[in-house]
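In: All I have is the shape, not the residue letters:
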């Protein structure tokens, strides 16, 4: 497999940010995951850039290794190629050209590595069951181990098991093409935002319900917490994406719920602190506020310069679907 890295070409592109991308194309061979790691070390691309994939497949283990590297770097994935358009050279911006491509067989595992995943309707996405051309006892044993590794990889990438079931329905010799609508239904294609994922964590003296989601604007987590000593509180982790100063200093912080119907001004009681790539917001809640949030259909946090500012940072209210019963259970425990 070949790798190409493109970065800003003009002073204006560098000033605007973005204009970074990686193209992966060709057959995947054993060891390509090691080559890709070395490629990333040499090129040192920033996080949150797009990886464009055009491949008919190849080595499964190398594909999963590349997918994990893509996920660790917070890259997104798309099927096709994205190249400089030398026929349309500008003085300040150099146009890019997208060409639809193919993502087949093992290449689909690379695609799953993207935190956000895009699919053009003119591209092709094809799956089939993994198998050996010349079965033997050794190959059958290897196939079983590899099948388990694929299942674990798909789970680690937060892809529903239904995707693996779809692949298993096609024999190793037959490729099944999958449409963009099917891929979106399977949550394989996310476009610019992943569904919110909810979970519960319980410790000796505290428990919390956490929702998290990836989007074009970064990764975000919201948590409603109950502790025996402190009662209810709310926490949010907002990926800074270069806006550390604004997130730490903007003058208005609001918890939002039910879209934006509910706004709770928490500016005067909000603690803010940098935590790795995130800015953390921590707010003590009253029992009434906790009841509002645990009954809400969506929860987020909004950070603005003032009440009149139309642009905001933070986390747009994320749906509590899948976490509603957890939130209500948390309030029930804390309000006893």
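Out: Nice, thanks for sending it over. Here the structure is a predicted model, which means the values were calculated and not measured.
In: Please count neighbours and contacts with C-alpha atoms only from this point.
Out: OK.
In: The most centrally placed residue in the chain: helix or strand, and which one exactly?
Out: Nearest to the geometric centre of the chain sits residue 115, at 2.8 Å (Cα atoms, centre = their mean). Using DSSP states H and E, residue 115 falls within no helix or strand.
In: and the residue lying closest to it once chain neighbours are set aside, what does it touch?
Out: In this structure, residue 115 finds its nearest non-sequential neighbour in residue 76, 5.3 Å apart by Cα to Cα, 6 or more residues apart in numbering. Taking Cα atoms under 8 Å, 6 or more residues apart in numbering, we find residue 76 in contact with 48-51, 70, 113-118.
In: okay, now the one to match up with it:
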């Protein structure tokens, strides 16, 4: 009876612990079909395991896109409250490496760390909502004011460098850092444009017309 009670207690504790473990984001790939290019959708909070998942899917999408159309278009659709900022920047660099497009469709939201994914798109479309704030400091047991200050300065420097790497203005990072981590600054259409978070890529130019054939005199 005692062993059964211990087993039940352990099971309950493990179940309770599992409830607090962050679930990986849903990363789903849809191959090209008809006139629709390949699409990768990211939904949910970003965690460490999402990097490898996305990298594998991204390579498949890149190869698929190369056979679908000459410019190799791949859309990455986003609907996420954020998550691990280091994961977001790692995935963002993969997005930029392959020149994927990023999209926040109507009805979707891209908040917090998700914005670093949006920023990575070679082209960026926003039909939904985008919200920014200052990143959370990691909950890693650091308590001293000096250590917290060092953490903050490190996050500040690396996020600023990342956004500059993606070609976005310093004003976006400044606005992020002015917004408390427990709040959200929802960006207007004008702000999205000013911060460079909407960037449409024009279609590839059509081949120049050669004109009517020239015939010789009879």
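Out: Alright, I've got the coordinates. Just so it is clear, the model here is predicted, and its values are computed rather than measured.
In: Map the residue nearest to residue 115 of the first structure onto the second structure.
Out: Mapped onto the second structure by TM-score structural alignment, residue 76 of the first structure lines up with residue 101.
In: returning to that earlier point: can you pull the contacts of the residue nearest to the centre of the first structure?
Out: When contacts are counted by Cα under 8 Å, 6+ apart, residue 115 of the first structure touches 71, 74-77, 214.
In: before we move on, what about residue 126 of the second structure?
Out: Residue 126 of the second structure touches 103-106, 197-198, counting by Cα under 8 Å, 6+ apart.
In: What is the equivalent residue in the first structure for it?
Out: In the first structure, residue 126 of the second structure lands on residue 119 (TM-score structural alignment).
In: Same question for residue 167 of the second structure.
Out: Looks like residue 167 of the second structure aligns to residue 158 there (TM-score structural alignment).
In: Regarding its match, what is its secondary structure?
Out: The three-state label given to residue 158 of the first structure by DSSP: H, G, I helix; E, B strand; the rest coil is coil.
In: what are the ranges of the helices in the stretch 51-200 of the first structure?
Out: 60-72, 107-112, 137-156, 161-169, 180-185 (DSSP state H, counting those that start in this stretch).
In: Mind listing what's buried along the third one?
Out: For helix 137-156 of the first structure, the buried set under the neighbour-count rule, 16 or more other Cα atoms under 10 Å, comprises 143, 147, 150, 153-154.
In: With respect to residue 98 of the first structure, which of those residues is nearest?
Out: residue 154 (27.6 Å; Cα to Cα).
In: I figured that closest one hits residue 161, correct?
Out: Yes - counting by Cα atoms under 8 Å, residue 154 of the first structure touches residue 161, with 7.4 Å between them.
In: what does residue 91 of the second structure align to in the first structure?
Out: Per TM-score structural alignment, residue 91 of the second structure is aligned with residue 66.
In: For the residue nearest to its match when sequence neighbours are not counted, give me its contacts.
Out: Residue nearest to residue 66 of the first structure in three dimensions, not counting chain neighbours: residue 33, with 4.9 Å by Cα to Cα, 6+ apart. Neighbour list for residue 33 of the first structure: 62-66 [criterion: Cα under 8 Å, 6+ apart].
In: Can you show me the strands along the second structure?
Out: 26-30, 39-43, 75-79, 101-104, 109-111, 124-126, 129-132, 185-186 (DSSP state E).
In: What range does the last one cover in the first structure?
Out: Counting by TM-score structural alignment, strand 185-186 of the second structure pairs with residues 176-177 of the first structure.
In: what's the average distance of the matching stretch to the second structure?
Out: Its aligned residues in the second structure lie a mean 0.6 Å from stretch 176-177 of the first structure after superposition (mean Cα distance after the TM-score superposition for the first structure).
In: contact partners of that stretch?
Out: Contacts of stretch 176-177 of the first structure (Cα under 8 Å, 6+ apart): 124-128, 167, 170.
In: go again using 10 Å as the cut-off
Out: Here stretch 176-177 of the first structure makes contact (Cα atoms under 10 Å, 6 or more residues apart in numbering) with 103-105, 124-129, 166-167, 169-170.
In: what do you get for stretch 325-336 of the first structure?
Out: Residues outside stretch 325-336 of the first structure that contact it (Cα under 10 Å, 6+ apart) are 198-200, 206-210, 223-228, 231-232, 287, 290-296, 320, 323-324.
In: at 8 Å instead, please
Out: Contacting residues not belonging to stretch 325-336 of the first structure are listed as 199-200, 207-209, 224, 226-228, 231-232, 287, 290-291, 294-295 [Cα under 8 Å, 6+ apart].
In: Among the residues you listed, which one sits closest to residue 249 of the first structure?
Out: residue 224 (23.4 Å).
In: before we move on, back to that, output the contacts of residue 126 of the second structure in a markdown table, with neighbour count appended to each entry.
Out: Shown next, in a markdown table, are the contacts of residue 126 of the second structure (neighbours: other Cα atoms under 10 Å):
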| residue | neighbour count |
| --- | --- |
| 103 | 24 |
| 104 | 22 |
| 105 | 16 |
| 106 | 10 |
| 197 | 26 |
| 198 | 22 |
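In: Which two among those residues are spaced furthest apart?
Out: Maximum pairwise distance in those, criterion Cα to Cα, is 15.3 Å, between 106 and 197.
In: Just the element for residue 246 of the first structure, please.
Out: Judged by DSSP H and E, residue 246 of the first structure forms part of helix 244-249.
In: which residues in the second structure does that helix align to?
Out: Going by TM-score structural alignment, helix 244-249 of the first structure sits over no part of the second structure.
In: got the buried residues for that helix?
Out: Neighbour-count burial for helix 244-249 of the first structure [16+ other Cα under 10 Å]: 244, 247-248.
In: can you check stretch 14-23 of the second structure too?
Out: Of all the residues in stretch 14-23 of the second structure, not one is buried under the rule 16+ other Cα under 10 Å.
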